[in-house]
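Undergrad: return atomic coordinates for the entry below.
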Amino acid sequence: MTDSNRRSFVAATAAVGTLGVAGCLSTIDGWGDGGDGEGTGDHDDNDSESEPDDTREFHYHSADELPGETLVSFDDLDGWVTMLDAGDLDADEDDPYSGPQSASLTAAEGTEYAGIYTTRSGGEDLSDSTLSLAVRFADQEQLVLTLELFAPNSSRSVTLRRTLIGPTDRWTRVDFGTAGIDGEPDLSNVREIRLTARRRGATEGPIDCAIDDLRVASRPDRGKVMLLFDGTLESHHEIALEALSEYDFAGVEAVIPETVGNDGRLSLTQLDDLVEAGWDVAARPRTGAQNITDYSDTEQEGLIRQTNAWLENRGFEDGTASFLTPRNVMGPTTRDLVEEYHDRAFRYGGGTNGLPISDPYNLGFFSGNAGEDTKTYIDYAAAHGELAVLHFEEIGPNSMSELAFENLLSYIDDADVDVVTTADLDEYEP
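TA: Below is the predicted model of the structure:
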């Protein structure tokens, strides 16, 4: 979004309304080596899966806007096999993300998941790398994508995962973060890669998922942690501010303008205090008990515009760069509007984000109040150069206790990570 787009609407705002996988082992070689089974594992082999991006047509991004290089283009599906009882794999020439076709994964109702895999006899070196994938899905409102890297076998593997809550029928990119490690994998020798798409939040209906342009990029040496505070709650000032200051950390406050100054919520003065302490703010429209997708297109735009206008009119214009998705649900219209009025968007993703970022409008967070699970994701971010965005609501009685919050900050301080705010993400975004 340009500065003029983000800032030109303030005067007009008053006129706008509100708003697990089973399968036979494959003998097919040729993942990333052109199908001859004799590849070296280098990404720059002279083959169809590793051609320089500037030789390909990208329908939704130019190659120079995306980090890294294409590892698998899905222009040729010969090296891919469907898992046992895990749906079907077909070429999809209708609206591919890049090149002449995408890969279509489908599974009928009653089939647990759609899954495919490919093998590489010579191994692929994915050490010090991050993976991202273009995805478009329909029929299901929520989807869980899982990548498994056998390095070199299933007992020495890395699992990457991402939860998507919309948008349906729209291409987006997933920057995969680590979700599990089995044994002691050697990522310089990846022999098999598996991809599954599963329903989330529903058990009925088919799975219909298109994938394209699996990319690999060099990851940073150090992981990043972001502390994201939602709800414009007073405890973020009264408890979190002082606790973070002890470690010289800064957070990000997602501001719901209509709540500022209300009982139990941040006052304008308290919000100023956060910013003076180095915190960033983000725009968070108020939708109450509804999803933003429950509003009409015009109403969604009105919510986004007036939230930005409130921030700008009170000196928090930098906060309009970032959007926190209300109730985590993003529809196609919401996505289009957020791209027009913001530079990035956060919503629930169930884990960490790979760095560098290929899609800043699909940044995932997870709960900062999940005990050992939260610490595990911090460890993954530290070990694999990923971004862990921790989401907090109330700090204090009947929620995350002050002691638990302080212990978590101490854990982060001891970890090999940098605590960042939204302003620090520019370095890792396209």
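Undergrad: only C-alpha atoms for contact and neighbour calcs from this point on.
TA: Will do.
Undergrad: buried sites along the helix ranked longest in the chain?
TA: The residue-count maximum for a helix in the chain (DSSP state H) belongs to helix 297-313. For helix 297-313, burial by neighbour count (16 or more other C-alpha atoms under 10 Å) applies to 299-312.
Undergrad: one more to put side by side:
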Amino acid sequence: MKRRTYLVTAAGAVALAGCAGSDTDSDDENEDDPNDDTPEDHGGDGPDDETGTFDDFEDLEYWFTKQGTMSADEDRSAVGSQSVKLEASMSDRGVMISRTFDSPQDFSEMVPGMAVASEVELNPIIQLSDDSGDRIEYRGRVDPDLPLIRYNFGVSKIVGDPTLSEITSIQITTWTGTEKERTFWCDDLYFVPRLETGTVLVQFDYGYETTYTEGYSVLEEYDVPATAFVNTDYVGNDDRMDLGQLEELHDDGWTIASQSATTADLTESDDPAAQIQSGVEWLEENGFEDGADYFAYPLGRFDEAAVDAVESHHDLGFANGYGVGGEITNTQLCPRVGNPDVDDAEQLLERTAEMNGLTTIYYTELDDDRLDSFEETMATLSEMESDGDLEVVLPSDVEEKYVF
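TA: Prediction:
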């Protein structure tokens, strides 16, 4: 299989998030961008080619503030005795803390992630910068009112042509725009390995009939495996696949998995575990036991109760996030990108191949423009797989091979 050593460089490139409009932070970085400043030298060693926890924030002396404020919080932690509390006031455009290294560090085979908690939906950024100021940005999607837990981050932007084997500083930031306050907590800054080969999952949500009538023939032509997440109470309803169609997909190698019994928002349910358990039971009763281990959150919404219920009933849970990640560390919040247009999908696939990343793409109903985009994307994916640049897998492969 091919191993590429270069990056797609796209200064100011669009952030590829899990769904349109989900990013609550501003990407506008004007002339006041603190990245334009020369970093102070606060020293510290790099990762020494090791993965796992890199900084537990027990000692903040290596970090300095470039925007907002930073303080230790002994009342909240994921590892150790404290986390770092980051706050942006109404007068700040965001919050950023930075750490520089005594000598350039090699992050070329690693992907960062972090434990985060926030009062609002947040898309925190981890930036790795080289000596020239070129940088790569990784993002995670954080929902409010969850414990301080690890999130899987993925590539959202590349500025210039960063040399990942010679990183001189790391920044943690979020952009708020003007007249917005923001408070969030970070802990357990960690790194996970990249994959040996860029890897892609293809998924469909809500069991729409167009998955069978439109998507199936395209993927059959290209021999691409896929997963269909279904709301089990709706199987056979108008515009949803019936049991016979699901059985045909399953017999052809598809994974038939759960998206809860209904499409109800689990964060508003009095008993999300009952919704989730009902979906599992239906799959097991109808011959889809192999897919009962996997789940996608309806509407992309989750809270602590929903995540706990998914952990009790499933091995992997999928939620909106960012592609081009590394091995999965939080198995209940595996990130994925929804309904990308052709340009975004092409960039995702190229970066996934070139950076040996892990990317999950999902589609909802395949109507008109979305169908055209899907067909073009699958043609590109098939070509890249044939060339050995990408591998297409199912959730069972991720569970077996790519959990850190």
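Undergrad: report the TM-score for the pair.
TA: Once the chains are laid over each other, their TM-score by TM-score structural alignment, normalised by the length of structure 2 reads 0.85; 367 aligned residues with a C-alpha RMSD of 2.1 Å.
Undergrad: coming back round to it: just put the buried residues of helix 297-313 of structure 1 in a markdown table and tack on distance to Thr159 of structure 1.
TA: Below are the buried residues of helix 297-313 of structure 1 laid out as a markdown table (distance: C-alpha to C-alpha, whole Å):
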| residue | distance to Thr159 of structure 1 |
| --- | --- |
| Glu299 | 40 |
| Gln300 | 36 |
| Glu301 | 38 |
| Gly302 | 40 |
| Leu303 | 38 |
| Ile304 | 36 |
| Arg305 | 39 |
| Gln306 | 41 |
| Thr307 | 38 |
| Asn308 | 38 |
| Ala309 | 42 |
| Trp310 | 42 |
| Leu311 | 40 |
| Glu312 | 42 |
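Undergrad: which of those residues lies closest to Ala345 of structure 1?
TA: Ala345 of structure 1 has its nearest neighbour among these in Ile304, at 12.2 Å by C-alpha to C-alpha.
Undergrad: residue in structure 2 paired with the closest one?
TA: Per TM-score structural alignment, the equivalent position to Ile304 of structure 1 in structure 2 is Ile276.
Undergrad: quick check: closest non-adjacent residue to its match.
TA: Excluding the flanking residues, the one nearest Ile276 of structure 2 by C-alpha to C-alpha, 6 or more residues apart in numbering is Ser260, at 4.8 Å.
Undergrad: what's the one you found aligned with over in structure 1?
TA: Per TM-score structural alignment, Ser260 of structure 2 is aligned with Pro285.
Undergrad: name the helices or strands packed onto the helix or strand that contains Leu145 of structure 1?
TA: Using DSSP states H and E, Leu145 of structure 1 maps to strand 142-150. Judged by 3 or more C-alpha pairs under 8 Å, 6 or more residues apart in numbering; DSSP states H and E, the packing partners of strand 142-150 of structure 1 are strand 157-165, strand 190-199.
Undergrad: which one of the ones you listed lies closest to Trp80 of structure 1?
TA: strand 190-199 (9.4 Å).
Undergrad: helices and strands around the closest one, which ones?
TA: Strand 190-199 of structure 1 packs on strand 113-124, strand 142-150, strand 207-218, going by 3+ C-alpha pairs under 8 Å, 6+ apart.
Undergrad: at 7 Å what do you get?
TA: If you count contacts as 3 or more C-alpha pairs under 7 Å, 6 or more residues apart in numbering; DSSP states H and E, strand 190-199 of structure 1 packs onto strand 113-124, strand 142-150.
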